[in-house]
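*Asks:* Below is the sequence, then the predicted model.
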Amino acid sequence: MWLLSFILPILRLYLVGVKVLLYQLFNKSFTLPVLPKQNGRVAIVTGGARGMGYETARHLASLGMHVVIAGNSEEDGLQAVKKIHEEGSEGKVEFLFLDLCSLKSVRQFVQRFKARALPLHVLVNNAGIMLVPEGKTEDGFELHFGLNYLGHFLLTNLLLDKLKRSGRHDACSRVVTMSSATHYVGRLNMEDLQGRSCYSAHGAYSQSKLALVLFTYHLQEKLTAAGFPVTSNAVDPGMVDTDLYNNLCIPAQAAKKPVAKMLFRTPAEGASTAILAAIASQLEGVGGCYFYNGERAKSADITYDHNVRAELWKQSCALVGLQEA
């Protein structure tokens, strides 16, 4: 029984990977259209120092946006800021420290950002880890669930007041959250969200990406019900050649290298749909959607279950110490 519960998540995840690669073999990557200038608007991009996060921050800044790169490496963050500035970007770019493995750090980041008295028009929840060895966050949460999901859950909720005040009904603020196709095979165990009974890195990663889609939809439901000018969407970047794959097992690493050159998206291609969701005029006022390769797509059936979404939200509030509004 234990062996089966360990192997099944691996098989499910790699099967999804094969399906995505087949899609990418026969379909070109989405190309961004000409996007409107973003002068005077402010964005936060988590994990914005490298990979897709860097490409997202770079593109937003090129359109005149003031971008705050949020990350846990000051060296990488400052280097990213320097590179973007050297490109002659029209917008301002800066780095603020944020460790999503620490709820204290999330709260400190929000305090520092709010002390700047800036508006906030776009929040891109991009940072993530994949298939890391079993471990805990500073607060004792399983790493994938804690960093990928709970850290972003708390961050978004603490910044909601800024987003609400910065948005208008003809120019909504936007929350864009990076999920992945692995959410389709994620299993959400409400009695054991942290996978204590039988740890599987593959299962934990898939669950965290499923939780992000459920969170995205429930957030939109709450925003719509209250009439706030904020939209919330999830994005699937496809399989992208980034450092996320560094934790694959040795045989998978060896197989990945030649496949990645032929079939994986580049970080810029992977970031394109998130950029579209963040600022495209045609998506003004559009929320509660799952976007893949520049288009709306259907997410897993469970993500449309209001009761599941509400229960996850309730438990997440309790875990991070928020009062459920």
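*Replies:* All right, it came through fine. The structure displayed is predicted, hence computed values, not measured ones.
*Asks:* all contacts plus neighbour counts: C-alpha atoms, from now on.
*Replies:* Fine.
*Asks:* Is residue 296 in a helix, a strand, or coil?
*Replies:* Classification of residue 296 by DSSP: H, G, I helix; E, B strand; the rest coil places it in strand.
*Asks:* Report the separation between the nearest residue to it once chain neighbours are set aside and residue 314.
*Replies:* Leaving aside its chain neighbours, residue 296 sits nearest to residue 290 (5.7 Å; criterion: C-alpha to C-alpha, 6 or more residues apart in numbering). The gap separating residue 290 from residue 314 is 22 Å, by C-alpha to C-alpha, to the nearest Å.
*Asks:* likewise residue 214?
*Replies:* 12 Å.
*Asks:* Neighbour count for those two, which is higher?
*Replies:* A direct count of neighbours by other C-alpha atoms under 10 Å for residue 214 and residue 314 places residue 214 higher, at 26 against 15.
*Asks:* here's the one I want to compare it with:
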Amino acid sequence: MKERSVAEASFVFVGGSAGIGLAAATAVARRGASVLLVGRDRARGEQAARALREAGAREAAWVQADVSSVAGVAQAAERIRASRRVIHGLVHSAMTVRFRRATTADGFELAFGLQYLARYALNRALVGELAASGDGRIVHVGGRAPAGLLPDLEDLQIERRRWSLLRALMSSQVLGYLHVQEAARRWHGLPVTASIACVGMTKTLNAMSGPWWVRALYRLAGTTPERSAENVVRLLTAADARDAHGAVLFDPKRFTPTRLSYDAALARRTWELSEGLVRERGLSFAPG
């Protein structure tokens, strides 16, 4: 695959101090890019930034932010802008695996708040900096949701239905699909692409800190973060990513974008509902 030069480019990785995010960040660091990591754990973040500099990053830094809340997203956006006026790539890899229902500081179901709403809000907040690069790439690290699965917009917090980890994770994935599809429509005239790179079972810190049976399963069937990050890196470095705009890459072993084609009204309604939830908690955006 023909690559664009990223030696002078700047990339932001949310959740990039470990796992798939760090693997992708290391790949662009080796190409001489500038990298900014966003995360909660200072020791892990600073250690990761040092490793990126050693790998060849033109510059690597870490900023502290907890994007599981809307206030945390606003703080992250402010700190990112203070460090990067132009962004060539924004990667979302922060994920959670909780085997019991948990909520964010805003009262949102955790998977919804962290793996969907935070991504929606940060993309909206930073689209100007991405467009300023002339070729900004947004990449969501996600999972493959079952065909035909649709979110219940009347029960986003999974309060009326029985909560399960699988239901929460799959719902957040489909909401992410709808966001990327609608972003492609709304940002059609901007030099920004939005895509989803699906990954399978990966030996991340989250997975390997689960119950014994989860650890055993991932040791047996899981792949490395570096293998799972391959399509993320391709989306960031491809010479031309336009075919991946508004698309999902289902197979982590192949670069085959599939254009998202959910009901347009559902995608539009999801966007508007998400904007309302974020606005209620004090974060607003320019129209778009």
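*Replies:* Received, thanks. The model shown is predicted, which means the values in this text are computed figures rather than measured ones.
*Asks:* Please pull up the equivalent of the residue nearest to residue 296 of the first structure in the second structure.
*Replies:* Taking TM-score structural alignment, residue 290 of the first structure has residue 248 as its aligned residue in the second structure.
*Asks:* The residue mapped onto residue 136 of the first structure from the second structure: what's it in contact with?
*Replies:* Taking TM-score structural alignment, residue 136 of the first structure has residue 103 as its aligned residue in the second structure. By C-alpha atoms under 8 Å, 6 or more residues apart in numbering, the contact list for residue 103 of the second structure reads 109-110.
*Asks:* Quick one: residues in contact with stretch 288-301 of the first structure.
*Replies:* 29-31, 183-184, 213, 216-217, 220-221, 231-238, 272-273, 276-277.
*Asks:* Quick check: buried residues in that stretch?
*Replies:* Using 16 or more other C-alpha atoms under 10 Å as the test for burial, stretch 288-301 of the first structure gives 288-294, 299-300.
*Asks:* Can you report how many residues neighbour residue 95 of the second structure?
*Replies:* For residue 95 of the second structure, the neighbour count with other C-alpha under 10 Å is 17.
*Asks:* where does it land in three-state SS?
*Replies:* coil.
*Asks:* now swap in the one 10 residues further on and tell me
*Replies:* For residue 105 of the second structure, the secondary structure call by three-state DSSP comes out as coil.
*Asks:* Check the gap between residue 155 of the first structure and residue 111 of the first structure for me.
*Replies:* Per C-alpha to C-alpha, residue 155 of the first structure is found 11 Å from residue 111 of the first structure.
*Asks:* Those two: which is more packed in?
*Replies:* Taking other C-alpha under 10 Å, residue 155 of the first structure and residue 111 do not tie; residue 155 has more neighbours (22 against 13).
*Asks:* which stretch of helix or strand covers residue 14 of the first structure?
*Replies:* helix 2-26 (DSSP states H and E).
*Asks:* which residue numbers in the second structure go with the helix or strand just after that helix?
*Replies:* Sequence-wise, the next helix or strand downstream of helix 2-26 of the first structure (DSSP H and E) is strand 42-46. Alignment of strand 42-46 of the first structure against the second structure: residues 10-14, by TM-score structural alignment.
*Asks:* now for residue 153 of the second structure: what does it line up with in the first structure?
*Replies:* Taking TM-score structural alignment, the alignment pairs residue 153 of the second structure with residue 190 from the first structure.
*Asks:* on that earlier part again, counting only helices, which of the contacts of stretch 288-301 of the first structure make the cut?
*Replies:* The helices, defined by DSSP state H, take in 213, 216-217, 220-221, 272-273, 276-277 from those.
*Asks:* can you tell me which of those lies nearest to residue 64 of the first structure?
*Replies:* residue 276 (15.4 Å; C-alpha to C-alpha).
*Asks:* Look up the closest residue to the alignment partner in the second structure of that closest one, ignoring the ones flanking it.
*Replies:* Under the alignment (TM-score structural alignment), residue 276 of the first structure pairs with residue 234 in the second structure. Counting by C-alpha to C-alpha, 6+ apart, residue 255 is the residue found nearest to residue 234 of the second structure once chain neighbours are left out, at 7.7 Å.
*Asks:* if I look at the one you found, how far off is residue 86 of the second structure?
*Replies:* Separation of residue 255 of the second structure from residue 86 of the second structure (C-alpha to C-alpha) stands at 27 Å.
*Asks:* Same question for residue 155 of the second structure.
*Replies:* 37 Å.
*Asks:* Mind checking which of the two has more residues around it?
*Replies:* residue 86 (21 against 10).
*Asks:* Would you confirm that the more buried one belongs to a strand?
*Replies:* No. Checked against three-state DSSP, residue 86 of the second structure lies outside a strand; its state is coil.
*Asks:* Tell me which residue lies nearest the centroid of the second structure.
*Replies:* residue 92 (2.0 Å; C-alpha atoms, centre = their mean).
*Asks:* I figured that one hits residue 122, correct?
*Replies:* No. With contact defined as C-alpha atoms under 8 Å, residue 92 of the second structure does not reach residue 122; the gap is 9.4 Å.
*Asks:* can you pull the contacts of the aligned partner of residue 203 of the second structure in the first structure?
*Replies:* Matched to the first structure by TM-score structural alignment, residue 203 of the second structure sits across from residue 241. Contacts for residue 241 of the first structure (C-alpha under 8 Å, 6+ apart) come out as 260, 264-267.
*Asks:* before we move on, what about residue 45 of the second structure?
*Replies:* Residue 45 of the second structure sits next to 17, 37-39, 62-63 when contact means C-alpha under 8 Å, 6+ apart.
*Asks:* top of the contacts of residue 241 of the first structure by neighbour count?
*Replies:* Counting neighbours by other C-alpha under 10 Å, the top entry in the contacts of residue 241 of the first structure is residue 264, with 23 neighbours.
*Asks:* Assess the claim that that residue and residue 239 are in contact.
*Replies:* Yes. With contact defined as C-alpha under 8 Å, residue 264 of the first structure reaches residue 239; the gap is 5.5 Å.
*Asks:* For the stretch 51-200 of the first structure, just list every one of the strands.
*Replies:* 66-71, 93-97, 122-125, 173-178 (DSSP state E, counting those that start in this stretch).
*Asks:* Next up, the contacts around the aligned residue in the first structure for residue 67 of the second structure.
*Replies:* Residue pairing (TM-score structural alignment): residue 67 of the second structure is matched to residue 100 of the first structure. Residue 100 of the first structure makes contacts with 72, 106, 146-148, 151-152, as judged by C-alpha under 8 Å, 6+ apart.
*Asks:* about what we covered before: list the residues that contact both of residue 264 and residue 239 of the first structure?
*Replies:* By the contact definition C-alpha under 8 Å, 6+ apart, residue 264 of the first structure and residue 239 are jointly contacted by residue 21.
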